[in-house]
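Undergrad: Here is a sequence together with a model predicted from it:
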Amino acid sequence: MLLGIGLSTAQSPAPRRPGPRAIIAFGDSLTEGAGASSRDTTFPDIAASLFDPPRTIINRGIGGQTSTEIAARQGGVPLKLAVAGGDIRNLYPHTRDWMNRFETGIVNGLTHECVNKSADENGLPYGDVRIHGTAAAGFTDIGRQIYGAIAANYAAEPGTPCTISSAVQMIAGSTSGIAGMRLLLIEADELGGYLAEIAAPAFTLDRTRSHVSATATNTHGFIRSTHLLDIIPGSAIDITLRIFPGQFEQGAAATALQLTPGDGEIPAYHPEFSRLYRFDQDNDGWLPRIQDGHAAPVVTRDGRLVVENDDAGVLRGCELAIAEIPGGQIIPGGKLIHIAFDLEILDGSGQIHVGGLGAPGGGWATTTSGGDPTWPISASGHYELVFTAGNLANANPTCGAIAFLSSGSLLHWSLDNIVIEWGDESPQVEVLYQSIEALHGANGAIGLRGTLAGVEGTLTTDGGTRHLFTRSHAGDAVAVSYATPFHPSDATAGQIQWLWAGRNNAATPETVLSDIAAMASHAPGGRYLVGSILPSASDTPETRQTIATLNANLAALYTTRFVDLHAALTAAANQTTEDQQDIAAGLAPRSLRADALHLNDQGYAIAAAAWVTATTAMGW
């Protein structure tokens, strides 16, 4: 067997052959290509072919992101993380940082908002929550906003003692209309539905810091906790509460407070088998899957494995027979399989399903952490996936092949730097805290590569709220303190950077200017360009004016590095009444737009030409 081979070779940013510098295009949906008819007509793809010779342009656009989120991926704005520890005693998921995650909302007629956050004289964090309005019910569940605890339903064997503790202080407003405030320990059904209160210690709301604690033993299989303000229905309420971190733990007594998220560690990872696939010479054992008598075209081209579903059939793609590779064997059930790869969708749209098979040409033989047999992939990027070998639902107790398969679409993709590993340990650890939601809006398990606590790896999302860090090398466990900086790999790459950010938070121009300045100062070698922010036809006149002023400031700050995309689009308008009306309103002409904001193919072609012209003028 091959032991302990890391992924650093697979993740090297170095080009295969000398040539012009690559370009990284950082941005939001305009960079990602919303409104384009195909991947080939996004502005980075068009721009690549406008250079002579053609250039490599890496699309780092994620729709919906603010300039701060883009700057965190670029490395200009610090991104800090906390990962899971080995022994999380406190079952409240976010006692340390709940105030940063607090969402203003209305519960039973009362507005809940976090109006201040700070720390006490001992460094214990707290948040001040104002609750005001006219009560539409006899209670309001503050815990929903504080810890998300109403959604955190914990399995506990009947007869298990649990202890809750917390501290609250009234700091403003009055108790008029309020009957009291309690910390609840609740028995629940499997879906979190209320069954019974088994502990309900009451806080004293007299402007002193009130500590409460209680222990109870459950009789059902699930338990949860929350803070509840009891109210006289119809009352006018206005009270501000200072809420300190609480603890919810199994056991018959309260123990010392453990803040969550807290210090954690990247676990040890020593796979039994590791193999890297790069396609400089041949297909290295990756073959077409034969399905219904059809073999999808699979070839090596330009150092990549190129795969095509040429008839939109079911389960078309490529597969690797594991037992036939040097040192390989059928993977026993229960082993953890790690698959890392770079994927580029060359043409078409649809999903590529990645997973293990019982045997070449067979059925799925893996299971994800969510219980599915495969990971569905629908966007280009770097991916880090972990499966468990075996899928008894498909009658496959072991895994004999790895496959990339699509169904029902004329999809054309390429693969490179495929790493396959397996063993008893997982390279992944859950990320419990991010100072910035750097992968907000990211598609599926696409990854942001970088370094955390000196360990190279990839930050990924499952497309929902769960984030993971996957280490790139075999190695021992590494401690990670709370809010450890994550350093994106793009931050140190020597490419040219195109920065098109700020559309999604243009209403806060000071933030946009600060974020772009941070990105500009962080671009390696000072090789960057800044794109103008486009107004939307759905913007108010006030927002359009804010964007116009913001663009004027960007132009003054970055002079020859400023790419006036709005001006380029305006200059390409036709003479129709509609286009001329748009120009008069300060908008990009509608003949170049797919909707109120995003460009169509012609508009993206004009944007691409503007970026290329500005890059050439800089001598890059």
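TA: Happy to help now that I have it.
Undergrad: drop to CA atoms for contacts and neighbour counts, all remaining ones
TA: Will do.
Undergrad: which residues in the stretch 51-200 of the chain form strands?
TA: Along the stretch 51-200 of the chain, the stretches classed as strands by DSSP state E, counting those that start in this stretch are 57-61, 79-83, 105-107, 110-119, 125-134, 139-141, 154-155, 161-173, 178-188, 194-199.
Undergrad: Adding distance to Ile266 as columns, could you present the ones you listed in JSON lines?
TA: What follows is those, written out as JSON lines (distance: least, C-alpha to C-alpha, whole Å):
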{"stretch": "strand 57-61", "distance to Ile266": "26"}
{"stretch": "strand 79-83", "distance to Ile266": "7"}
{"stretch": "strand 105-107", "distance to Ile266": "36"}
{"stretch": "strand 110-119", "distance to Ile266": "28"}
{"stretch": "strand 125-134", "distance to Ile266": "25"}
{"stretch": "strand 139-141", "distance to Ile266": "35"}
{"stretch": "strand 154-155", "distance to Ile266": "24"}
{"stretch": "strand 161-173", "distance to Ile266": "29"}
{"stretch": "strand 178-188", "distance to Ile266": "32"}
{"stretch": "strand 194-199", "distance to Ile266": "36"}
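Undergrad: quick one, which of those strands is nearest to His440?
TA: Proximity to His440 (C-alpha to C-alpha) singles out strand 57-61 among these, at 11.4 Å.
Undergrad: Does anything pack onto that closest one? Which helices or strands?
TA: When contacts are defined as 3 or more C-alpha pairs under 8 Å, 6 or more residues apart in numbering; DSSP states H and E, strand 57-61 sits against strand 23-27, helix 29-32, helix 43-50.
Undergrad: here's the one I want to compare it with:
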Amino acid sequence: MLVGIGLSTAQSPARQRPGPRTIIAFGDSLTEGAGASSRDTTFPAIAASLFDPPRMIINRGIGGQTSTEIAARQGGVPLKLAVAGGDIRNLFPHTRDWMDRFETGIVNGLTHECINKGTDENGLPYGDVKIHGTATAGFTDIGRQIYGAIAANHAAEPGTPWTISSAIQMIAGSTSGIAGMRLLLIEADELGGYLAEIAAPAFALDGRRSHVSATATNSHSFIRSTHLLDIIPGSAIDITLRIFPGQFEQGAAATALQLTPGDGEIPAYHPEFSRRYRFDQDSDGWLPRIQDGHAAPVVARDGKLIVENDDAGVLRGCELAIAEIPGGQIIPGGKLIHIAFDIELIDGSGQIHVGGLSAPGGSWATTTSDDDPTWAVAASGHYELVFSAGNLANANPPCGAIAFLSSGTLLRWSLDNIVIEWGDGTPQVEVLYRSVEALHGANGAIGLHGTLAGVEGTLTTDGGTRYLFTRSHAGDAVPVAYATPFHPSDASTGQIQWLSAGRNNATTPETVLSDIAAMAAHVPGSRYLIGSILPSSADNPETRQTIATLNATLATLYATRFVDLYAALVVAANQTTEDQQDIAAGIIPRSLRADALHLNDQGYAITAVAWVSATLAMGW
């Protein structure tokens, strides 16, 4: 499932009139609010009400992120992307930047590490992989380290020919204890489990570059490929291999190597129907779903549509009849439906299922890319969803309504800025490469709004390896060269930024300082504050000292722009033995934290005051 919170700061002209500036708080879990009892007790939420008049403070915290990942979302560190082209021939992922993603580790007792990267005389990238240790089994899977989870498990129509090819050269060590080196084409089950090898060409490990290729026809429904070093169990192994990108493709012959990711394009998008819903006046055609004689409360209030499952019943929510929209009609089966919206979960918890219905009050009539009838939403934010009209499992070929429904839980939510579009094309394209994992830790519940190759859209992730870019507006196809910069929309003018970064990579202080400097330089008008890095009771003494030194350096570099959050928490400590022991140890007083690091409501309230005081002292 691919969902995302759009990080757009675009405002209507009415909201751009002079007044208190919006504040954006960038950070990790301490900004996101881990440990707080609710969204309302995070420090950005508390701080908003401490201003007179209250200000809008946008929380841009994602737990677990490093300073580099935060800086990429903020725009200070470049975030470069590559998207899919019209013909993805090479099924091996990461063949242009593969050794940047090499996963150092141990497989069957043997350590795999990339000790050098380079390009050959023709500009072909390679990586020198050293494999050493004592073997505990008869093979070691090099492909797992190069390609992550080996290579993606690909659905394959039985009876289809597939071709694999690659080149390897032994450059150091010896072949002692090694029985051979093979490139495998493997039949697999749906989960990637091994069924059989249907092609296994062997490399020659004689010091020369050895190129191999093989073709086989599958009889099962899934295939994958990898590089395998065959070992004599118990042997001491020490060999270094220069590994060149391979190709894994459909067809009965090897073709010219295609490096992926490469140059691609954002596809043309011209929907047959497009309509945006804002709820400034009324519900604009969105009505309660009548289910089991019950109508869920639906009302337009303060520019939003408020929807409620007030009895924890099944399929409670709101619907829109497509055919009753001016210019609308029932969506024919097979058409692609794009639904974008802003949602806030106001009270309760649970999932809201978004999808199409055969008709108002009917059953599901859409299909996702995962063959589900709906996308399930469980977090506030901005979402960009794509469906196919029709659901044959429910015997519903066309789609006659759009619905937001919950079941089995008391839940209240608001909707705004809903866009419904449909046609033959999709606004989405797969992102095959990103220079920084800017959405690391997002778990599918957050996205990044901005522009790519001049096209406005949202970068989203499923929390795993799959990323999508969804364009916001119709337009022609736009070429995207490899490593094209993505420009986050938060880099707009007229705002203040509170920057907290470095907690999750404090042991690399040079990187933290560089990233913070890049973030500060990127803030329009230089209206920024830098928060101190908080120590954890789980840190060892060396890490605590590194953090203390980092904070001292930040205080010197940024002077009045430095907000000493740790000092504010120490001053607010009580006189208990436990708090005083924590202060003596150089960590956050335990009365102000929920765990080893994250603050409780009282702790977040103290940091909120510190941020607000520093902002007002700057005259902002």
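TA: Ah, there it is. In this text the structure is predicted, and so the values were computed from the model without any measurement.
Undergrad: For stretch 426-439 of the first structure, give me every contacting residue.
TA: 68-70, 72-73, 79-84, 261, 266-269, 336, 338, 386, 448, 460-461, 466-472, 474, 483 (C-alpha atoms under 8 Å, 6 or more residues apart in numbering).
Undergrad: switch the cut-off to 7 Å
TA: 69-70, 72-73, 79-84, 261, 266, 269, 336, 461, 467-471 (C-alpha atoms under 7 Å, 6 or more residues apart in numbering).
Undergrad: what's the answer for stretch 445-459 of the second structure, then?
TA: So stretch 445-459 of the second structure is in contact with 3-8, 379, 460-461, 468-472, 480, 484-489, going by C-alpha under 7 Å, 6+ apart.
Undergrad: Give me the neighbour count for the nearest residue to Leu534 of the first structure once chain neighbours are set aside.
TA: Nearest non-adjacent residue to Leu534 of the first structure, counting by C-alpha to C-alpha, 6 or more residues apart in numbering: His566, 6.2 Å away. If you count neighbours by other C-alpha atoms under 10 Å, His566 of the first structure ends up with 21.
Undergrad: My reading is that His566 of the first structure lies in a helix. Confirm?
TA: Yes - counting by DSSP: H, G, I helix; E, B strand; the rest coil, His566 of the first structure is found in a helix.
Undergrad: hang on, the earlier thing: in helices only, show me the contacts of stretch 445-459 of the second structure.
TA: Among the contacts of stretch 445-459 of the second structure, the subset assigned to helices under DSSP state H is empty.
Undergrad: Show me which of those are buried.
TA: Among the contacts of stretch 445-459 of the second structure, those classed as buried by 16 or more other C-alpha atoms under 10 Å are 3-8, 379, 460-461, 468-472, 480, 484-489.
Undergrad: Just those: which are in strands?
TA: Counting by DSSP state E, the part of those found in strands is 460-461, 468-471, 480, 484-488.
Undergrad: Now render the residues you listed as TSV, adding distance to Ala506 of the second structure.
TA: Shown next, in TSV, are those (distance: C-alpha to C-alpha, whole Å):
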residue	distance to Ala506 of the second structure
Thr460	27
Thr461	26
Leu468	30
Phe469	31
Thr470	34
Arg471	36
Val480	35
Thr484	29
Pro485	27
Phe486	26
His487	26
Pro488	25
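Undergrad: what's the farthest-apart pair in the residues you listed?
TA: Maximum pairwise distance in those, criterion C-alpha to C-alpha, is 19.1 Å, between Thr461 and Val480.
Undergrad: mind checking which of the helices and strands packed on strand 57-61 of the first structure is nearest Thr368 of the first structure?
TA: helix 29-32 (27.7 Å).
Undergrad: What is that closest one packed up against?
TA: Packing partners of helix 29-32 of the first structure (3 or more C-alpha pairs under 7 Å, 6 or more residues apart in numbering; DSSP states H and E): strand 57-61.
Undergrad: ok, and what's touching the strand it packs on?
TA: With contact meaning C-alpha under 7 Å, 6+ apart, strand 57-61 of the first structure is reached by 22-29, 31-32, 44, 48.
Undergrad: out of those residues, which are buried?
TA: Taking 16+ other C-alpha under 10 Å as the criterion, what is buried in the contacts of strand 57-61 of the first structure is 22-29, 31-32, 44, 48.
Undergrad: what's the spacing between Pro18 of the first structure and Thr300 of the first structure?
TA: Note on Pro18 of the first structure: its distance to Thr300 of the first structure, by C-alpha to C-alpha, to the nearest Å, is 20 Å.
Undergrad: Check Thr465 of the first structure too.
TA: In terms of C-alpha to C-alpha, Thr465 of the first structure sits 37 Å off from Thr300 of the first structure.
Undergrad: of the two, who's got more company?
TA: Legend: neighbour count by other C-alpha under 10 Å for Thr465 of the first structure and Thr300, higher for Thr300 (19 against 9).
Undergrad: quick one: the more buried one and Asn283 touch, right?
TA: Yes - in this structure, Thr300 of the first structure is within contact of Asn283 by C-alpha atoms under 7 Å, at 6.0 Å.
Undergrad: Ile533 of the first structure is nearest to which of the strands of the stretch 51-200 of the first structure?
TA: The stretch from the strands of the stretch 51-200 of the first structure with the least distance to Ile533 of the first structure (C-alpha to C-alpha) is strand 57-61; that distance is 14.5 Å.
Undergrad: residue nearest the centroid of the first structure?
TA: Leu439 (2.9 Å; C-alpha atoms, centre = their mean).
Undergrad: From Ser521 of the first structure, how far off is that one?
TA: In this view, Leu439 of the first structure and Ser521 of the first structure are 22 Å apart by C-alpha to C-alpha.
Undergrad: go on, Ala135 of the first structure?
TA: 51 Å.
Undergrad: of these two, who's got more company?
TA: Ala135 (22 against 14).
Undergrad: Can you name the residues that contact that one?
TA: Counting by C-alpha under 7 Å, 6+ apart, Ala135 of the first structure makes contact with 108-110, 233-237.
Undergrad: now with 6 Å?
TA: Ala135 of the first structure is in contact with 109-110, 233-235, counting by C-alpha atoms under 6 Å, 6 or more residues apart in numbering.
Undergrad: Just among those residues, which is most surrounded?
TA: Leu110 (21 neighbours).
Undergrad: how big is the offset of stretch 603-614 of the first structure relative to the second structure?
TA: With the two structures superposed, stretch 603-614 of the first structure lies on average 0.9 Å from its match in the second structure, counting by mean C-alpha distance after the TM-score superposition for the first structure.
Undergrad: quick one: Lys304 of the second structure and Trp413 touch, right?
TA: No - contact criterion C-alpha atoms under 6 Å: Lys304 of the second structure and Trp413 do not qualify, at 9.7 Å.
Undergrad: which element follows whichever strand or helix holds Gln581 of the second structure toward the C-terminus?
TA: Assigned by DSSP states H and E, Gln581 of the second structure falls within helix 577-585. Using DSSP H and E, the next helix or strand after helix 577-585 of the second structure towards the C-terminus is helix 601-617.
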